[in-house]
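Novice: all I have is the shape, not the residue letters:
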């Protein structure tokens, strides 16, 4: 248990400096015993008094909370003025792309649209679970498109809603998708316009 706890602490020093400070205590001059030995001695003491087990439980609980309820995406607001805009996913190939046997798939400088190869088979619906109207709107969207929708939260508890709806609910971790698409208001629906080889984005009101 000591070795396992030691590994956890060394990996977590940056993430939990206050936690590490409690374990490490004051710094030692170079003439003092080896730092790792000092940590091991401290861990043995903490194991005896039960503090080590408590710290491990707290670390596990923090991890569970971050999974159950991730940090909300910042900078996204409830839709005030509905709007529709478009996103072109095309990108310029920086260097030749080849198969293992040397066949060229795309050459440097070519413009490639991923939708030509992997179409968006489901709509994407971004919403905030803390707003009951947005949750209701998400349910309506799912029904309208007969389930061909990936519900994506920007705030809320994706696992709890997955259990409630009995279908996968996603979370836009750190807001990567909303930033990529340029979404500023929610709820928002992302759909593919096949003929134009682009994505249509509708920021809408929930009521």
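Specialist: Nice, I can see it. Since we're looking at a predicted model, the values are computed, not measured.

Novice: please make it C-alpha for all contacts and neighbour counts, starting now.
Specialist: Will do.

Novice: can you pull out the strands in the chain?
Specialist: Taking DSSP state E, the strands of the chain run over residues 77-78, 83-87, 91-92, 97-98, 104-106, 111-112, 123-128, 149-155, 170-171, 185-186, 188-193, 198-203.

Novice: okay if I get the ones you listed as TSV plus mean neighbour count?
Specialist: Shown next, in TSV, are these (neighbours: other Cα atoms under 10 Å):
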stretch	mean neighbour count
strand 77-78	16
strand 83-87	14
strand 91-92	12
strand 97-98	13
strand 104-106	12
strand 111-112	14
strand 123-128	24
strand 149-155	24
strand 170-171	21
strand 185-186	24
strand 188-193	21
strand 198-203	20
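
Novice: kindly reformat those strands as a markdown table containing distance to residue 6.
Specialist: Listed next are those as a markdown table, based on distance: least, Cα to Cα, whole Å:
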| stretch | distance to residue 6 |
| --- | --- |
| strand 77-78 | 43 |
| strand 83-87 | 49 |
| strand 91-92 | 46 |
| strand 97-98 | 45 |
| strand 104-106 | 49 |
| strand 111-112 | 49 |
| strand 123-128 | 39 |
| strand 149-155 | 35 |
| strand 170-171 | 33 |
| strand 185-186 | 44 |
| strand 188-193 | 46 |
| strand 198-203 | 49 |
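
Novice: and here is the other one:
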């Protein structure tokens, strides 16, 4: 009986914990929905007029990136120009299959865009000749623009049927257009110059038989004066 009374006393004492008070400020647990937070921020921007400022800044950035794209790094002028060839042959990295899983073209197949005999079922096609030549320029270099005008006139006189595709690696296409009066392209991210291994400008790339021929030019003798537009 004494043991029972002792056990009841121990249990009752453990059921009555003491109030030790508040140690630190307490806050209710709440989770902020991220979409609600973003919406609240946008409403605040609209009310303060900051949203209009952000739109204007974004539009200006886009406009500037179009007018002057980021330059292609690592390409310079040269006083020791060279001429070299590049093989445009492509090699399939994997099998090409139809919708039923049948292999149409096997991995490792080599295709030369300038050689129709390497195309699938292209043995009977005529010889392919590119009607354009690519000219890579730095649009901020007055000497290169002076050279470009001379080269443009030379090609027009010697090969009237061949056109030039002007490709900038730096500068503003609109400014160069006012000088050459032809459509101007820009090698954004350097994809074309990297594939053709262009290291110096100006460089002319054109088809010779089944390869690209790249010819560099020295423009150090050209007049270093701004061209009239």
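Specialist: That came through, no problem. Since we're looking at a predicted model, the values are computed, not measured.

Novice: quick revisit: for residue 67 of the first structure, which of the strands of the first structure is the nearest?
Specialist: With Cα to Cα as the measure, strand 170-171 is the member of the strands of the first structure nearest residue 67 of the first structure (10.1 Å).

Novice: center of the second structure, which residue is that?
Specialist: Geometric centre of the second structure, nearest residue: residue 189, 3.8 Å, by Cα atoms, centre = their mean.

Novice: so who does the corresponding residue of the first structure for that residue touch?
Specialist: Counting by TM-score structural alignment, residue 189 of the second structure lines up with residue 174 in the first structure. With contact taken as Cα atoms under 8 Å, 6 or more residues apart in numbering, residue 174 of the first structure is in contact with 71, 72, 73.

Novice: ok, the first one to residue 130 of the first structure distance?
Specialist: What that stands for is residue 71 of the first structure. Computed as Cα to Cα, to the nearest Å, the residue 71 of the first structure to residue 130 of the first structure distance reads 13 Å.

Novice: those two: which has the busier surroundings?
Specialist: Remark: of residue 71 of the first structure and residue 130, residue 71 carries more neighbours, 18 against 13, as counted by other Cα atoms under 10 Å.

Novice: residue 143 of the second structure and residue 202 touch, don't they?
Specialist: No: contact criterion Cα atoms under 8 Å: residue 143 of the second structure and residue 202 do not qualify, at 10.0 Å.

Novice: comparing the two, which residue is more hemmed in?
Specialist: More crowded of residue 143 of the second structure and residue 202, by other Cα under 10 Å: residue 202, with 29 against 21.

Novice: show the contacting residues for the more buried one.
Specialist: Residues in contact with residue 202 of the second structure (Cα under 8 Å, 6+ apart) are 77, 135, 136, 137, 138, 144, 216, 217, 218, 219.

Novice: one more time with 10 Å
Specialist: Contacts for residue 202 of the second structure (Cα atoms under 10 Å, 6 or more residues apart in numbering) come out as 75-78, 81, 135-138, 143-145, 147-148, 167-169, 215-219.

Novice: which residue of the first structure sits farthest from its center?
Specialist: Centroid-distance maximum for the first structure: residue 31 at 45.6 Å, with Cα atoms, centre = their mean.

Novice: any idea what it aligns with in the second structure?
Specialist: For residue 31 of the first structure, the residue aligned by TM-score structural alignment is residue 30.

Novice: identify each buried residue in the longest helix anywhere in the first structure, please.
Specialist: In the first structure, with assignment by DSSP state H, the single longest helix is helix 51-68. By neighbour count on 16 or more other Cα atoms under 10 Å, the buried set for helix 51-68 of the first structure is residue 52.

Novice: packing partners for that helix?
Specialist: helix 2-12, helix 17-24, helix 35-49, helix 158-165 (3 or more Cα pairs under 10 Å, 6 or more residues apart in numbering; DSSP states H and E).

Novice: against which helices or strands is the first one packed?
Specialist: Right, the one you point to is helix 2-12 of the first structure. For helix 2-12 of the first structure, the packing partners by 3+ Cα pairs under 10 Å, 6+ apart come out as helix 17-24, helix 35-49, helix 51-68.

Novice: contacting residues around that helix?
Specialist: By Cα under 10 Å, 6+ apart, helix 2-12 of the first structure touches 15-16, 19-20, 23-24, 36, 39-41, 43-44, 47, 52-53, 55-56, 59.

Novice: can you give me the buried ones in that helix?
Specialist: Per 16+ other Cα under 10 Å, helix 2-12 of the first structure contains these buried residues: 5, 9.

Novice: same deal with the third one?
Specialist: Taking 16+ other Cα under 10 Å as the neighbour-count basis, helix 35-49 of the first structure is seen to contain the buried residues 38, 39, 40, 42, 43, 46, 47.

Novice: could you do stretch 150-168 of the second structure as well?
Specialist: Within stretch 150-168 of the second structure, the residues that count as buried by 16+ other Cα under 10 Å are 164, 165, 166, 167, 168.

Novice: these two touch, right, the second one and residue 133?
Specialist: Yes: distance between residue 165 of the second structure and residue 133: 6.1 Å, which falls inside the contact criterion (Cα atoms under 10 Å).

Novice: mutual contacts of the two, please.
Specialist: Contact criterion Cα under 10 Å, 6+ apart; residues shared by residue 165 of the second structure and residue 133: 204, 205.

Novice: in contact with residue 182 of the first structure, which residues?
Specialist: 85, 86, 87, 176, 201.
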